[in-house]
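Chemist: could you look at this predicted model? Sequence included:
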Amino acid sequence: MTVPPADNGPSARRDDTPHVPRQTAPAPPPQGPPEPYTPQLAEEENAATRYMCTGVRLSEDFARLVMSETRHERIRARAPSYGVDLDHVRAHAAEALRDLRVRDRRVGAAFLLSLLLAPSATVLYALAAAAMNAAAGENMRVRGVRRTKTAGRVWLTKPQGSPFAAVAAPLATQNLLLGLACWSGQFFLWSLPDLFAAFALSAVLLIGCPWYFTWRQHDAAWQAIRDSLRPGPAFQRSGRPTPADDTNLVVYTGYSPFVGSGGKFSSWSFATRLIPKGMTPGSGTKPPPVPFGSSALIDRLRADLLELRAESTASADGIAGMEVTEKVFVHGTALRNTKLLRTADIWPGGALRGPGKRRPTERLPQDRVTALRGRIDGPVRHCLSLQIRSWDTDLVLTVFVQISVNGGTLYLQSDTHVLPPVKEAFRVADSLTARESSEEAIRRGADAALASGGVLLRSVPHVIAELGEAGRLKRREEEQQWALQHDKRYDFGALTSLRELIAAGQYRNFFQFVDATRTGKQIELQVLRSVMDFLADHGLDVHDLDARRTTILNNGVMMYGGSMTGSIAAGQGASATATGLAGGGGPAGAGAGAGAGTATA
């Protein structure tokens, strides 16, 4: 199917056509006291980046995942992480993994030396200590906290007992286990003839070294968090990075194309015939051709939406921090097979940077994006993206609008997604003071003692994995290259979005839900108003569209067939409440989210 060409000429309008006034700048206010509130631009601090940097410092698993997605992956596309500077996060992940490698090498060397001198005692103690400290896992502990049942803040609580007892308890337990292991080790394999000497040497190698090097690694991580990841001046001194996610090509896999934008908040769509004013449908009279195409309508809608931004001189009550862009979505299996995108555009740089040599680009030339407007078939689609990053980029609302004018029919679809705040475990930097107290330092030493048993048992496997990392990455890339050569439908789609992966799934504040609802409705109102204005300017009937707009804005849901789960209320004066944001925890609005709900009319 073909898309009608854009009408770049002057728009025709009949004198008797009812006109929906286009939104214009309001008249200057009368002289008097200033308004009590003036919308401001988005706040400068990038909280989402801070939290992700904190996460790679605290979680070894997350640090390795960040490095895998940002540095080691060379073939599949990278999913958007809206509001996050991934280069800054990767730099913190690289430093964290460097400290972890140093720790594992030194602890592993101590473990191997002890294994040579007293193998039975070493094995018995390592297994017992690892079992005792299994709860420490791969992640650093945050002690003295009480977690709430919602996504609210973690309230700090006073630790029980003295700090010295916190250190003495794990050390005493470890020494007891080591003593039993040394005594039992005399009856298996070989051991030092002097039991006291074997115990003393093993205590240094199996308790002292792991505890000290684990403490050093923890100290470096917490120091980095205090120095550069606390809110305010500390983060500003580190450069206060801005998000580096200016992308207009999203290569996705699976069913949903809007990867990285969070859970679905609302969705609506409709199709309407474009007929001149006064013409009766079904009268047998063939309507004239539509005097414009999809591109002309998109240009008008984008211009009107740009006026809705707070920094626009044409808007007195605009939306702060709103970005209006155009994005192209393509399924990963169709990336090499579609004729709508050129290989040189997807993999710029020639054959040396083609498929299998580097990732698909995240930025298409604007003329290619414009040429894809109004597509109604195939795996390549164009959308207007309206994104608001609020609460220091911790909450991201994105509205994707798809427009198509084809065969005298206008099709309009809107999908609103919300990216919730970051998980509570990664927000610990907000609770830290500039200087660590002596009690905190002692308790951190106790945490290192608790974690040292698990570190001891994992150190050698981690060192071996590090030595084989280059070969493992090479084999993985060879497998991908083989699949590229033998599978014409190889899926280049992004697997996961790092920012979406650490989303809490819940609002932290009621007004976050209020803001998402308000801005979403404000954008929907402007989209529908601009479309009606544009159609009226071209002498087309807008009564059917006006009725559909009333249904969408007043009742909040349009449904033709299919099914919907969650709380739904429809009709005059209806309202609905639901628990769950994109599948759990927090209000999601009518027709969105899952969980128990109530409806009244």
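Modeler: Perfect, I can see it now. Numbering: from 1, shown residues only.
Chemist: C-alpha from now on. contacts and neighbour counts both.
Modeler: Will do.
Chemist: quick check: next helix or strand after the host helix or strand of V460?
Modeler: Assigned by DSSP states H and E, V460 falls within helix 438-467. Where DSSP H and E defines the elements, the next helix or strand beyond helix 438-467 is helix 469-486.
Chemist: and that following helix, how far out from the chain's middle?
Modeler: On the basis of CA atoms, centre = their mean, to the nearest Å, helix 469-486 sits 27 Å off its chain's mean C-alpha point.
Chemist: what does the following helix or strand past it contact?
Modeler: The element immediately downstream of helix 469-486 (helix or strand, assigned by DSSP H and E) is helix 498-501. Residues outside helix 498-501 that contact it (CA atoms under 8 Å, 6 or more residues apart in numbering): M52, V66, A79, S81, Y82, V84, G260, S261, G262, L419, V422.
Chemist: can you do 10 Å?
Modeler: Helix 498-501 has contacts (CA atoms under 10 Å, 6 or more residues apart in numbering) with 48-49, 51-52, 62, 65-66, 69-70, 78-84, 86, 259-263, 419-423.
Chemist: list the buried residues of that helix.
Modeler: L498, R499, E500 (16 or more other CA atoms under 10 Å).
Chemist: what is the helix holding V460 packed up against?
Modeler: Applying 3 or more CA pairs under 10 Å, 6 or more residues apart in numbering; DSSP states H and E, one finds that helix 438-467 contacts helix 86-117, helix 119-132, helix 163-185, helix 209-228, helix 469-486.
Chemist: put this beside the first:
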Amino acid sequence: MDGNGGNTNGRVPRQRSTRASSRRTDEEIRDYRAATRHLCAGMYLDADFRRRVLHEVHNDNRRRVAPSFGFRLTPVLVHGWRAWRIDLCLHLAICALALVVLWWAPLSGAVLIGTLGAWRTTQALYGVTRQLYAYFVQRKTEHELRQVQYRFKALGLVMAGCLAIGGLGLLGLSLRGSSGVGEWPLRGGPLDTALFSAALVAAVSAAAARRQRALNQLHDEEAVNQQPSSTRQRIIAWQESHTFTVYSGFDPFIGSGQRIHRRSWSFAQPLLEAEDPTTVFHPATLKEREFSVPPFRTHELVAHLHERLRALADEADPEIRLPGLDVGDRIMLNGAYVDDYREVLERPTTEATRQIMANPSDAARHHLACQVDSWGGEVVTTVFVHTSLQGKTLYIEFSTYALTPTKSTYQSIDVIGATGPGAIRRAVGRDLAQLPKVLGHVCQLGNELGLGVRARRAGVDRTTKSRRGSDIGARFSTREDASQQPHERDAPAPANADADTNFFQLADIHKHAQVIERRLLSSMIHFLKSKRVDTSEFRQRATAILNNGVINHGDMSMTGTAVGQNAIVTTTPAPAAG
């Protein structure tokens, strides 16, 4: 890249990256695995989530993976394939049993199909009946009533069909007696029906027990700390911790969670030389105070901010240290413009990072990522700071993002009684109670087989080769997909259940964002003063930003609070009691 922001044909020389991570105590490392453990549990508890991760992350070798903040992706993929094998074996066993029963004893198959279909339809009718009751209680719209009535009629027809099939099978069995010998399709008997029913129960019970045993093992360190077991997983492990975030689409901060708009801002600071107090009667003009040459370079300011922030992570005093703080370089690059950065992607270097800082008009943009993970990685707050020197001004941009906790379903393995021998028995009983629903999942067999076939071809990293019109940017984040959505967090929790996100988790996001924000602003002022830059306007802007960053959490009262410059608050006294 040349000094004017354009790209030259020369490549950045390959050097080793000097990026360092903050030191962590054994307790913090042990805590750090909580989010990874919950995501591994999600592979067993949520089949749709598992399919999305395996399809969008593992099998999509034409795109880079999103950065992993607060967790490790490799163990999640390892457990995802284990859960996939459990479900695949169950589905194959069910299909094999279905083929055998239809060939050997069609009458017994008709009885089983009719019984299971009526069982499942009864469960669905119960849910529709509750919806119909909710309509009369909550007075919903006529459109919702028509939908409920349509579902009720459709389920009634399905119930009639299942009863008809089961009735024909029972009639055939009664006419043939107890013997199952005869010409096809009049084969079958009570013994065949009992044997095939027992085989189905055994297959479902074995899969449920194996799945629960895998969940029980997630409390062991070795089970969570899985190492890459294939070429594709080693590639993913390298990409998830890469300095570059190669993204697709509009948002470059993929993997960082939701943006906190109240804590995101930007402004341009003119680079003026600080006034000399002795020349108060002969003040210099703005043109005379402008620096002809910038008094510092962008990488010098970034290095100063990096050092001041890292000091908070390295403190020995627990009342000074900011636990879980990690500070490092993060370069955002659109996947459609990656060809000019091929060598840098292979080996990011300090010199290449400085060149990107000096050319903020290129496709690659440098950010200083100041990240705090807490609650075992369940809550991750990241402040991205972008600085650049252009037009004799210092441009500063703060973007604050937060990853909220994983879905409460995935965290259920930490509940008392959710693991252990008793949990295995309960898991088997739960699946048997939902036997028709479990058997209905066999329709996903085609998707499961497709995942396995595509995984065999995913060992080659296709992001390293240039293709016309290609975009290798990440478009799916495992951590964001597993996070609780706003409607899930805001919905009131049942009286006998824990809230998805508690008050202190949300408060920690804003606390960490403000601590980092204030530290960065004070460090910038200190750095600019050391370079003899006028900081009067910077101080005014910083004060306005900090004052306007007041957050109102839920129903907390803000009565009598004035925010912003020259703000005035007027209160009206309450009327006297009569």
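Modeler: Structure's in. What do you need? Quantities reported herein were computed from a predicted structural model and do not represent experimental measurements.
Chemist: superposing both, give me the TM-score.
Modeler: The TM-score (TM-score structural alignment, normalised by the length of the second structure) is 0.70; 466 aligned residues with a CA RMSD of 4.2 Å.
Chemist: quick revisit: so can I have a markdown table of the helices and strands packed on helix 438-467 of the first structure showing distance to T517 of the first structure?
Modeler: Compiled in a markdown table, those are given as follows (distance: least, CA to CA, whole Å):
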| stretch | distance to T517 of the first structure |
| --- | --- |
| helix 86-117 | 28 |
| helix 119-132 | 48 |
| helix 163-185 | 47 |
| helix 209-228 | 34 |
| helix 469-486 | 43 |
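Chemist: and those as JSON lines, adding mean neighbour count and distance to E311 of the first structure?
Modeler: Below are these laid out as JSON lines (neighbours: other CA atoms under 10 Å; distance: least, CA to CA, whole Å):
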{"stretch": "helix 86-117", "mean neighbour count": "20", "distance to E311 of the first structure": "27"}
{"stretch": "helix 119-132", "mean neighbour count": "20", "distance to E311 of the first structure": "57"}
{"stretch": "helix 163-185", "mean neighbour count": "18", "distance to E311 of the first structure": "53"}
{"stretch": "helix 209-228", "mean neighbour count": "21", "distance to E311 of the first structure": "30"}
{"stretch": "helix 469-486", "mean neighbour count": "13", "distance to E311 of the first structure": "46"}
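Chemist: P241 of the first structure and R50 touch, don't they?
Modeler: Yes. Assessed by CA atoms under 10 Å, P241 of the first structure is found in contact with R50 at 9.4 Å.
Chemist: so what's in contact with those two at the same time?
Modeler: Taking CA under 10 Å, 6+ apart as the criterion, P241 of the first structure and R50 both touch V84, D85, H88, F235.
Chemist: per the alignment, name the residue of the second structure opposite the second one.
Modeler: Residue correspondence to the second structure (TM-score structural alignment): D85 of the first structure is matched to R72.
Chemist: which non-adjacent residue is nearest its match?
Modeler: Spatial nearest neighbour of R72 of the second structure, chain neighbours left out: T36 (6.0 Å); criterion: CA to CA, 6 or more residues apart in numbering.
Chemist: quick check: the one you found touching F71?
Modeler: Yes. At 4.9 Å, T36 of the second structure counts as touching F71 under the criterion of CA under 10 Å.
Chemist: three-state assignment of D555 of the second structure?
Modeler: Classification of D555 of the second structure using DSSP: H, G, I helix; E, B strand; the rest coil returns coil.
Chemist: count of neighbours near it?
Modeler: Neighbour count for D555 of the second structure, taken as other CA atoms under 10 Å: 6.
Chemist: check the one 5 residues further on too.
Modeler: Here the neighbour count serves as a burial measure; for G560 of the second structure (other CA under 10 Å) it reads 10.
Chemist: that one - nearest residue in space that isn't next to it in sequence?
Modeler: The shortest distance from G560 of the second structure to any non-neighbouring residue, by CA to CA, 6+ apart, is to V569 (6.1 Å).
Chemist: dump the residue contacts of the one you found.
Modeler: V569 of the second structure makes contact with T559, G560, T561, A562, V563, according to CA under 10 Å, 6+ apart.
Chemist: distance-wise, check the first one relative to K437 of the second structure.
Modeler: This means T559 of the second structure. As judged by CA to CA, to the nearest Å, T559 of the second structure and K437 of the second structure stand 53 Å apart.
Chemist: all strands for the stretch 201-350 of the second structure, in order.
Modeler: Secondary structure of the stretch 201-350 of the second structure, counting by DSSP state E, counting those that start in this stretch: strands at 244-247, 258-259, 265-270, 325-334.
Chemist: please identify the deepest-packed of the ones you listed.
Modeler: For these, average neighbour numbers computed from mean count of other CA atoms under 10 Å are highest in strand 244-247, which has a mean of 27.
Chemist: now that one on the first structure. Mean distance?
Modeler: Compared with the first structure after fitting, strand 244-247 of the second structure deviates on average by 0.8 Å (mean CA distance after the TM-score superposition for the first structure).
Chemist: the first structure: matching residues for stretch 204-212 of the second structure?
Modeler: Mapping stretch 204-212 of the second structure onto the first structure (TM-score structural alignment) gives residues 214-222.
Chemist: and stretch 339-350 of the second structure, end to end?
Modeler: 20 Å.
Chemist: how about that stretch, which residues are buried there?
Modeler: Neighbour count says stretch 339-350 of the second structure has D340, Y341, R342, E343, V344, L345, R347, P348, T349, T350 buried, by 16+ other CA under 10 Å.
Chemist: what's the closest of the strands of the stretch 201-350 of the second structure to S522 of the second structure?
Modeler: Evaluated over the strands of the stretch 201-350 of the second structure, closeness to S522 of the second structure peaks at strand 265-270, with 14.7 Å, by CA to CA.
Chemist: so where in the first structure does the closest one end up aligned?
Modeler: Using TM-score structural alignment, strand 265-270 of the second structure pairs with 268-273 in the first structure.
Chemist: run through who's touching the matching stretch.
Modeler: Contacts with stretch 268-273 of the first structure, where a contact means CA under 10 Å, 6+ apart, come from 281, 401-402, 404-416, 524, 540-542, 544-545, 548-549, 552, 556-560.
Chemist: cutoff 6 Å now
Modeler: Outside of stretch 268-273 of the first structure, the residues within contact range by CA atoms under 6 Å, 6 or more residues apart in numbering are T409, L410, Y411, L412, Q413, S414.
Chemist: noted, bye for now.
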